[in-house]
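Asker: Next come a sequence and a model predicted from it.
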Amino acid sequence: MTHPVALVTGAARGQGAAIVARLHADGFRVAACDLLTDELLASTAQYAHGVLALELDVTSEAQWHAAVAATIEGFGALSALVNNAGVLHRAAIADETAAGFENSWRVNCLGPFLGIRAALPHLTEAESASIVNTCSTSAIRPFPNHSAYGSSKWALRGLTQAAAVELAPAGIRVNAVFPGPIATPMLDERTQDRLAQTSGRLGTPAEVADAVAFLVSANASFITGSEMVIDGGQILRIG
């Protein structure tokens, strides 16, 4: 294999699109996956080669297997998995619904689990294999009206640690990034303005992508089970 190969979820926009761009620039072949197919095709049209756009609902085990198979068919291997897809759902506990709560968990935690399972046979065969999960500062510090989102990210944090321990003997490193206030379409303009006032500024998707690129690189070859917070000090300032 002359180029490392990464599969990135939630790749149509925001952090995911930035991760695709950074890994491609670093010499990766990238399977860019998202449920938002129109936006995905638009964001990946800039690449003449080395990026494969794939439709993927991360809550579907069948679609995960199809996406991994297409990646292997297109690039011949898979050496890195970036579980970046997620949904931000806010509601007070009194107003939360079972459906809303469950959907957050299905996308934010079940999705990465299904991805790890689908990719595992190929990651085991790869040299310097790596998994990076996108958690959140909500998995470090609680925020009001985030019971579904926060608890799902806490679960993903736990899954990251469990996978890091279990997969270490196979040579697969598993780490997580914990973005704080990042300027992405996940946050509406009003929320971005509020967070910018309390945090000084918002982070950029490229700053998250830089962290992911480090964690999947040979420079992080002795790092697993790590939790990299990318929040400009947000969790230190909020009282």
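Answerer: Arrived safely, thanks for sending. Numbers count the residues shown, from 1 in each chain.
Asker: For the rest of this, base every contact and every neighbour count on C-alpha atoms.
Answerer: OK.
Asker: residues touching the residue nearest to the spatial centre of the chain, list them.
Answerer: The chain has Asn84 as the residue nearest its centroid, 1.6 Å off, counting by CA atoms, centre = their mean. Contacts for Asn84 (CA atoms under 8 Å, 6 or more residues apart in numbering) come out as Val8, Thr9, Gly10, Ala11, Gln15, Gly16, Asn133, Thr134.
Asker: same deal with Ala213?
Answerer: Neighbouring residues of Ala213 by CA under 8 Å, 6+ apart: Ile19, Arg22, Leu23.
Asker: For those residues, which single residue is the most surrounded?
Answerer: Among those, Ile19 has the most neighbours (other CA atoms under 10 Å), with 29 neighbours.
Asker: From what I see, that one and Ala211 are in contact.
Answerer: No - counting by CA atoms under 8 Å, Ile19 sits too far from Ala211 to count as a contact (9.3 Å).
Asker: before we move on, back to that, out of the contacts of Ala213, list just those in helices.
Answerer: Residues of the contacts of Ala213 located in helices (DSSP state H): Ile19, Arg22, Leu23.
Asker: Which residue is most remote from the mean position of the chain?
Answerer: Distance from the centre of the chain peaks at Ala94, with 29.3 Å (CA atoms, centre = their mean).
Asker: Could you look up the SS state of that residue?
Answerer: Of the three states, Ala94 takes coil under DSSP: H, G, I helix; E, B strand; the rest coil.
Asker: can you tell me which residues contact it?
Answerer: By CA under 8 Å, 6+ apart, the contact list for Ala94 is empty.
Asker: Second structure follows, compare the two:
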Amino acid sequence: MGRLGERVAIVTGGAGGIGSAVARALAAEGASVVIADVRDAEGTGLAADLGHPARFVHLDVTSEDDWQRVLADTERELGPVSVLANIAGIIDWGPMEEQGPAAFRRVVDVNLTGVWLGMRAVAPSLRRAGGGVIVNMSSLAGLTAYAGVGAYAASKWGLRGLTRAAALEPAPDGVRVCSVHPGAIRTRMTAGFGDAYTAGQPIPRFGEPEEVARMVLFIVMDATSRRAVRSSWTAASWPGRRPS
């Protein structure tokens, strides 16, 4: 059955790149994987390749209605969610003076607001599952900065802070919230970049989506192996929580 048998996972951006690698890794360990994306043909093809119980659902991460629909359908068909992998992300290249406000907002809406909507929607399901893990895909750009990707860097720095704040809230209920910060990964987003792009890295090559997926799987395995362990701290004693 695999080490994640009976676990239910939602993977946003699951139709390609890092998202599809994460979906494959979770499915290989026996999880029921919901591949959530706006790329219907690619997502449907991946679900068919993975086989039952993997399935594809259309999800615009910036839509609260889409999140509620996906969660309701997932719980009805598979049960409460144990894993949420927020992988969906976009980028807009170019100098700040050339980037319009609409493009900036779109990047932030997908990369940051979309993650917030997902965590907000799925957190109650994770509690009903008895605990679990949320993995948010940030970036090395969320730890440093690069020219020409201001909106992307802002969204990833914001995601880092959002993750740290969100981790404090459901922790007493056995829910962990983590972020992962890859460097340059060989995906559609980095298509056309030459080897010179990675020349200054300690390991001067592009990473592969499967390498990031293994890190996500490590986090998920550690969290779900202890999903039944609850904190003895009360809401009143937890920093940032108001007494009930």
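Answerer: Looks like it arrived, so ask away. Values in this document were obtained by computation on a predicted structure and should not be read as measured data.
Asker: re earlier: which position in the second structure pairs with the residue farthest from the centre of the first structure?
Answerer: Following TM-score structural alignment, the counterpart assigned to Ala94 of the first structure within the second structure is Glu97.
Asker: gap between its match and Ala153 of the second structure?
Answerer: 16 Å (CA to CA, to the nearest Å).
Asker: Which residue in the second structure aligns with Glu55 of the first structure?
Answerer: Match for Glu55 of the first structure (TM-score structural alignment): His58.
Asker: matching residues in the second structure for stretch 169-176 of the first structure?
Answerer: Using TM-score structural alignment, stretch 169-176 of the first structure corresponds to residues 172-179 of the second structure.
Asker: should've said stretch 72-83 of the first structure
Answerer: Using TM-score structural alignment, stretch 72-83 of the first structure lines up with residues 75-86 of the second structure.
Asker: neighbouring contacts of that stretch?
Answerer: In contact with stretch 75-86 of the second structure (CA under 8 Å, 6+ apart) are residues 7-13, 32, 74, 115, 118-119, 122, 125-126, 128-129, 131-137, 220, 224.
Asker: can I assume Met164 of the first structure is in contact with Arg173?
Answerer: In this structure residue 164 of the first structure is Ala, not Met. Yes - with contact defined as CA under 8 Å, Ala164 of the first structure counts as touching Arg173 (6.2 Å).
Asker: Next secondary structure element downstream of the helix or strand encompassing Val68 of the first structure?
Answerer: Taking DSSP states H and E as the criterion, Val68 of the first structure maps to helix 61-75. Per DSSP H and E, helix 61-75 of the first structure leads on to strand 80-83 as the next helix or strand towards the C-terminus.
Asker: superposed on the second structure, where does the very next helix or strand once past that following strand end up, distance-wise?
Answerer: Counting by DSSP H and E, the next helix or strand C-terminal to strand 80-83 of the first structure is helix 98-105. Comparing helix 98-105 of the first structure with its match in the second structure after superposition yields a mean distance of 0.6 Å (mean CA distance after the TM-score superposition for the first structure).
Asker: which of the residues in helix 98-105 of the first structure are buried?
Answerer: In terms of neighbour count (16 or more other CA atoms under 10 Å), helix 98-105 of the first structure has its buried residues at Phe101, Asn103, Ser104, Trp105.
Asker: what are the ranges of the strands in the first structure?
Answerer: All strands of the first structure, identified by DSSP state E, fall at 5-9, 29-34, 51-55, 80-83, 130-134, 173-179, 227-230.
Asker: So for the second one, what gets flagged as buried?
Answerer: It stands for strand 29-34 of the first structure. Going by neighbour count (16+ other CA under 10 Å), the buried part of strand 29-34 of the first structure is Arg29, Val30, Ala31, Ala32, Cys33, Asp34.
Asker: do the same with stretch 106-123 of the second structure
Answerer: Buried residues in stretch 106-123 of the second structure, counted by 16+ other CA under 10 Å: 106-119, 121-123.
Asker: Repeat that for stretch 165-172 of the first structure.
Answerer: Within stretch 165-172 of the first structure, the residues scored as buried using 16+ other CA under 10 Å are Leu167, Gly171, Ile172.
Asker: Could you dump the residues you listed into TSV with distance to Leu202 of the first structure added?
Answerer: Output for those, formatted as TSV (distance: CA to CA, whole Å):
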residue	distance to Leu202 of the first structure
Leu167	34
Gly171	35
Ile172	32
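Asker: Show the contacting residues for Gln63 of the first structure.
Answerer: By CA under 8 Å, 6+ apart, Gln63 of the first structure lies in contact with Leu56, Asp57.
Asker: How many residues are close by Leu143 of the second structure?
Answerer: Residues near Leu143 of the second structure, counting by other CA under 10 Å, number 12.
Asker: That one maps to what in the first structure?
Answerer: In the first structure, the residue equivalent to Leu143 of the second structure is Ile140, according to TM-score structural alignment.
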